[in-house]
Every structure is written in C-alpha cells, then in structure tokens.
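Engineer: Below: sequence and its predicted model.
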Amino acid sequence: DVTPARLVTAIITERGTCAASREGLRALFPDLAPGPAA
C-alpha cells in the first residue's frame, strides 16, 4: 500500500520521530544531509 503524502504528518525512524518534511529529516539525520537547505 502507498499512503498519499498529504495524509503523512510524521515519520518514525530509529533516531526518533520527526515532521514529514525535508527539514524534519535533516534535523534527525544532519550527518546524512547533502548540504544547506535548498
């Protein structure tokens, strides 16, 4: 199944939870971010 993006409000990862956005993922995974936010 694929959930529509508009229905996803958060993401749960091994590092914790974050907002379902690029900024949220960058906050949890700064070591994997390619560079400054575009």
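Structural biologist: Here it is on my side, so go on. Since this is a predicted model, take the numbers as computed values, not measurements.

Engineer: From now on I want contacts and neighbour counts done on CA atoms only, so please keep to that.
Structural biologist: Will do.

Engineer: G16 reaches A27, doesn't it?
Structural biologist: No: counting by C-alpha atoms under 8 Å, G16 stays clear of A27, with 10.4 Å between them.

Engineer: Neighbour count for those two, which is higher?
Structural biologist: Set G16 next to A27 and count neighbours by other C-alpha atoms under 10 Å: A27 wins out with 13 against 8.

Engineer: Okay, one more to line up with it:
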Amino acid sequence: FFMAKINNFKEGNKASNHVINDIMFLYNLGLKRGLSDHIEVLL
C-alpha cells in the first residue's frame, strides 16, 4: 500500500520526486540504524 501510494504520487507530481527521495533515504537509513534511532533522527 505504501509503495503503491508513493508510485502514484511520483506519477502525479514529478516536481516532488526530491521529496520522495528524501523520504526513502530516511526510511532506508532507519532500517540500517534501527527504528528507535530513525525516530530520533526524524524528531
């Protein structure tokens, strides 16, 4: 569901691709560092 929503958002607004890239970067960073560290980074 999440990935499908991201894909639809990309198609709907190419100008926001950099935002999506930032979100995916933080998401992947969270997977590597652990959920608690990821939350601290976002906060």
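Structural biologist: Structure received. These numbers come from a predicted model, not from an experiment.

Engineer: How alike are these chains, TM-score-wise?
Structural biologist: The TM-score (TM-score structural alignment, normalised by the length of structure 1) is 0.32; 19 aligned residues with a C-alpha RMSD of 2.5 Å.

Engineer: From C18 of structure 1, how far out is I11 of structure 1?
Structural biologist: 5 Å (C-alpha to C-alpha, to the nearest Å).

Engineer: typo on my end, A10 of structure 1
Structural biologist: 6 Å.

Engineer: sorry, back to before: which one's more surrounded, I11 and C18 of structure 1?
Structural biologist: A direct count of neighbours by other C-alpha under 10 Å for I11 of structure 1 and C18 places C18 higher, at 18 against 13.

Engineer: for that one, what are its contacts?
Structural biologist: Going by C-alpha atoms under 8 Å, 6 or more residues apart in numbering, C18 of structure 1 touches 10-12, 24-25, 27-28.

Engineer: centre of the chain versus the helix or strand hosting N28 of structure 2, how much separation?
Structural biologist: Taking DSSP states H and E as the criterion, N28 of structure 2 maps to helix 17-33. Put simply, helix 17-33 of structure 2 sits 4 Å off its chain's centre (C-alpha atoms, centre = their mean, to the nearest Å).
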